[in-house]
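1. Any chance you could fold what I've pasted below:
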Amino acid sequence: MIVYKSEDEIALIRESALILGKAHGEITKFVKEGITTKKLDKIAEDFIKDNGGIPSFKNYNGFPFSLCISVNSTVVHGMPSDYTLRDGDIISIDCGVYFKGYHSDSAYTHAVGNISPEVQELLDVTKDSLYKGIEKAIVGLRIGDIAYAIQQHAEAKKFGVVRELVGHGIGQNLHESPEVPNYGKRGQGLKLQEGLVLAIEPMINLGSRYIVQEEDGWTIRTRDNKPSAHFEHTVVVRQGQAEILTTFDYIEQAKN
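-> Now for the predicted structure:
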């Protein structure tokens, strides 16, 4: 069932998304060589709770952490651990906030120290593909238009587009209908209407699109063990131009 949101509901998601954006900014201050991913998880959880929110991911279907932290060849759903970040790593931080009854969800992939030009291109193209998809999240187009825009941009650069994992609707539940794939055909799928809130999240691999699941039941890696990047925004479908509810502004500020 598709749940379209009222302006009052969208305003609450926007409040949730602001806490989330600030949490990402706080985490970014500590993303550097020598810190453990478990420490980053603690920083995020404390910040979200101190600002009146609840980490959406913690205990979701049994997931024991506030962040999904995916390093290098991990695509998504990586579990925080005692792993210490090193120069040349890339780290995807996926976070959700539940506030006043509504969820928001976003992800950002960071470079740690110096990364290779090809991995930097992967990050740039994945981020750009997110915005290419968001450009199509407007009234009258279809889910397939979002998916096609993401796929075309990434595959034009010879990167692999993960197919088994998708974006989603979001609101009172973290995952709602519809699914938002990162590959597809223009003009196909659900017709987009005002008030549909979506988490759009391309997951793009440096090598092939194929993935494997680790024995922990959560961690998803690239089959060829090459790096993967992940960027995500929560957006609302509007006339003419989508409204992005989450923000990377606090991340960019923390980097400078």
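2. Please count neighbours and contacts with C-alpha atoms only from this point.
-> Fine.
3. number of nearby residues for Phe57?
-> 21 (other C-alpha atoms under 10 Å).
4. do Arg209 as well
-> Using other C-alpha under 10 Å: Arg209 sits among 18 other residues.
5. tell me which element it falls in.
-> For Arg209, there is no host helix or strand (DSSP states H and E).
6. which residues touch the nearest residue to it once chain neighbours are set aside?
-> For Arg209, ignoring the flanking residues on the chain, the nearest one in space by C-alpha to C-alpha, 6 or more residues apart in numbering is Gly160 at 4.1 Å. Contact partners of Gly160, counting by C-alpha atoms under 8 Å, 6 or more residues apart in numbering, are 154, 204-210.
7. repeat that for 7 Å
-> 204-209 (C-alpha atoms under 7 Å, 6 or more residues apart in numbering).
8. Now those residues in JSON lines, please, with extra columns for distance to Ala149.
-> Below are the contacts of Gly160 laid out as JSON lines (distance: C-alpha to C-alpha, whole Å):
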{"residue": "Ile204", "distance to Ala149": "13"}
{"residue": "Asn205", "distance to Ala149": "16"}
{"residue": "Leu206", "distance to Ala149": "18"}
{"residue": "Gly207", "distance to Ala149": "20"}
{"residue": "Ser208", "distance to Ala149": "19"}
{"residue": "Arg209", "distance to Ala149": "17"}
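9. What is the nearest of the residues you listed to Gly187?
-> Nearest to Gly187, judged by C-alpha to C-alpha, of the contacts of Gly160 is Ile204 at 22.6 Å.
10. Does that closest one touch Leu165 like I think?
-> No. Counting by C-alpha atoms under 7 Å, Ile204 stays clear of Leu165, with 10.7 Å between them.
11. neighbour-wise, which of those two wins?
-> Ile204 (31 against 18).
12. what separates that one from Glu194, distance-wise?
-> Distance from Ile204 to Glu194, counting by C-alpha to C-alpha, to the nearest Å: 28 Å.
13. How about Thr36?
-> 42 Å.
14. And for Gly52?
-> Applying C-alpha to C-alpha, the value for Gly52 to Glu194 is 29 Å.
15. Please give the structure of this sequence too, so both can be compared:
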Amino acid sequence: MADVATLSCARCSKPANLQCPKCVELKLPREAAAFCTQDCFKASWSSHKSVHLKAKQADLGMGTSDSEGWLYCLKKGQSRTPKIPYFDWTGTLRPYPISSRRMVPAHIVLPDWAADGIPTIELNSDLQRVVEIKTPDPIERMRETCLIARKVLDAAAHVVRPGITTDEIDRVVHDVTIAAGGYPSPLNYHFFPKSCCTSVNEVICHGIPDARILEDGDIVNVDVTVYYKGVHGDLNETYFVGNVDEESRRLVQCTYECLEKAISIVKPGMRFREVGEVVNRHASMSGLSVVKSICGHGIGELFHCAPNIPHYARNKAVGVMKAGQTFTIEPMINAGVWRDRMWPDGWTVVTADGQRSAQFEHTLLVTETGVEVLTARLPSSPKVFPWLDA
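-> Here you go, the predicted structure:
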């Protein structure tokens, strides 16, 4: 901490003669960087550090829209090209150009990857190896965040229809998240260029919202994660676009049922690997296959951490569930083979045979007696799944 002329403490307003050294380095205004004691500085750190990230963001031009315009995405979001990349596409879907990065207002608290694309805290955390047992405070913050995430996804569901672009869905997700005081966790996470994932037809997951117009008969998964009060809430659903064929309807309903059946076994003492057995059994009974390359994950103050939750049978997941753990279950179910391919953008995972895929996801809390679905549907959630209304 560097000595400065007396100012008011940014935390308690007492006279202050210390200043955050990072603020000095970044040449930020002294008034917001002054503290009366080291204790006040430390107590403010979790919120104050976002000032540094926003300064870096401004230097990188992230505070305003990029000047790149509508271009195709390459290199996991780090590059753009005006021409559609060459690829031996597995189905009929093609990438379309994506819009420039959406603006995040200055008052929003940012995760560490917002500025440089690298989730440094997450990558270096011991929680990549150890499953955290959360205390009541982060659990309560996760309840708040997951409720926001649910409302954001419901807002997206309301606009899904033929004729709308997935970029427009992304705009709704972004705007509703920001209006709630949250940050859209996917934005710039490992350079992902958008605020949610939209996965259409043969896209298994991590589809990038773009200029393609949704067509009558499509299915689209919208995957939303919100960062609020220092924690993340993650969920997704697959929606019908207009009049969808019966085979696709069965695929989506079976995927929903796979998630529900998996959630029903969550309780203290249950082995993580049992989730895959339950999902695989139900999918196989319908002649469908389970994606093996992507799994559920721990979540909380970190976007992704231990445990990994595979969705396929005979997996090697280690450990048992304990009260206080939070994680996602998010089965991806394919109409054809389980194998996948990666598009040239480095994000979009598609089925190897070009057949359709569906996914559903919830963030869960293991309780003393079973499970709490933190991202559960609300009475106000749009009624878009016929089997729930039957």
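16. Quick TM-score on the pair, please.
-> Between these two chains, after superposing, the TM-score reads 0.96 (TM-score structural alignment, normalised by the length of the first structure); 256 aligned residues with a C-alpha RMSD of 1.6 Å.
17. quick one on the thing from earlier: what do we get in the second structure for the residue nearest to Arg209 of the first structure?
-> Alignment note (TM-score structural alignment): Gly160 of the first structure maps to Ser289 of the second structure.
18. With Ile43 of the first structure instead?
-> So Ile43 of the first structure corresponds to Val172, using TM-score structural alignment.
19. Check Phe99 of the first structure too.
-> With TM-score structural alignment as the criterion, Phe99 of the first structure lines up with Tyr228 in the second structure.
20. so that match sits right up against Thr145, yeah?
-> Yes. With contact defined as C-alpha under 7 Å, Tyr228 of the second structure reaches Thr145; the gap is 5.6 Å.
21. Contacts only, for the match of Phe99 of the first structure.
-> Neighbours of Tyr228 of the second structure in contact, by C-alpha under 7 Å, 6+ apart: 145, 182-183.
22. Pull out the buried residues from the helix or strand hosting Cys40 of the second structure.
-> Assigned by DSSP H and E, Cys40 of the second structure belongs to helix 38-59. Across helix 38-59 of the second structure, burial judged by 16 or more other C-alpha atoms under 10 Å covers 41, 48-57.
23. what span of the first structure lines up against it?
-> The aligned range for helix 38-59 of the second structure is empty, by TM-score structural alignment.
24. Next: stretch 337-347 of the second structure.
-> Under TM-score structural alignment, the match for stretch 337-347 of the second structure in the first structure covers residues 208-218.
25. Can you check the distance spanned by that stretch, start to finish?
-> End-to-end span of stretch 208-218 of the first structure (C-alpha to C-alpha): 20 Å.
26. which residues sit against it?
-> Identification of contacts with stretch 208-218 of the first structure by C-alpha under 7 Å, 6+ apart yields 77-78, 160-162, 219-223.
27. Taking those residues, tell me the two that lie furthest apart.
-> By the measure C-alpha to C-alpha, Gly78 and Gly160 form the most distant pair in these, at 19.2 Å.
28. Can you find the partner of His77 of the first structure in the second structure?
-> In the second structure, the residue matched to His77 of the first structure (TM-score structural alignment) is His206.
29. among the contacts of stretch 208-218 of the first structure, who's most crowded?
-> Among the contacts of stretch 208-218 of the first structure, the one with the most neighbours (other C-alpha under 10 Å) is Val161, at 27 neighbours.
30. Tell me how far that residue lies from Asp124 of the first structure.
-> According to C-alpha to C-alpha, Val161 of the first structure and Asp124 of the first structure sit 14 Å apart.
31. Hmm, Val224 and Leu153 of the second structure touching each other?
-> Yes. Contact criterion C-alpha under 7 Å: Leu153 of the second structure and Val224 qualify, at 6.2 Å.
32. Could you list which residues are in contact with Ser66 of the first structure?
-> Contacts for Ser66 of the first structure (C-alpha under 7 Å, 6+ apart) come out as 41, 45, 55, 57-58, 95.
33. which among the residues you listed gets closest to Ile244 of the first structure?
-> Among those, and counting by C-alpha to C-alpha, the member closest to Ile244 of the first structure is Cys95, at 16.0 Å.
34. Identify each of the strands in the stretch 1-150 of the second structure and give its residue range.
-> In the stretch 1-150 of the second structure, the strands defined using DSSP state E, counting those that start in this stretch lie at 2-8, 15-19, 34-35, 72-74, 79-81.
35. Any buried residues in the longest one, and which?
-> Spelled out, that is strand 2-8 of the second structure. Of the residues in strand 2-8 of the second structure, 6-8 count as buried by neighbour count, 16+ other C-alpha under 10 Å.
36. Then stretch 111-119 of the first structure?
-> For stretch 111-119 of the first structure, a neighbour-count test (16+ other C-alpha under 10 Å) marks 111-112, 119 as buried.
37. Including distance to His175 of the first structure, could those residues go into TSV?
-> Shown next, in TSV, are these (distance: C-alpha to C-alpha, whole Å):
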residue	distance to His175 of the first structure
Ala111	28
Val112	30
Val119	30
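38. So which of those are in helices?
-> Taking DSSP state H, the ones among those that sit in helices are Val119.
39. Tell me roughly how far the lengthiest helix in the first structure lies from the second structure on average.
-> Secondary structure assigned by DSSP H gives helix 7-28 as the longest helix of the first structure. On superposition with the second structure, the mean distance recorded for helix 7-28 of the first structure (mean C-alpha distance after the TM-score superposition for the first structure) is 0.8 Å.
40. Where does that helix end up in the second structure?
-> Alignment of helix 7-28 of the first structure against the second structure: residues 136-157, by TM-score structural alignment.
41. buried residues in the matching stretch?
-> 138-139, 141-157.
42. before we move on, back to that, please list all residues in contact with the match of His77 of the first structure.
-> Going by C-alpha under 7 Å, 6+ apart, His206 of the second structure touches 197-199, 347-349.
43. Could you point out which of those is nearest to Phe327 of the second structure?
-> Taking C-alpha to C-alpha as the measure, Phe327 of the second structure lies nearest Cys197 of the contacts of His206 of the second structure, at 18.9 Å.
44. Which residue of the first structure sits opposite the closest one in the alignment?
-> For Cys197 of the second structure, the residue aligned by TM-score structural alignment is Cys68.
45. ok, residues contacting the strand or helix carrying that match?
-> In the assignment (DSSP H and E), Cys68 of the first structure maps to strand 67-71. Contact partners of strand 67-71 of the first structure, identified using C-alpha under 7 Å, 6+ apart, comprise 37, 41, 57, 76-80, 89-95.
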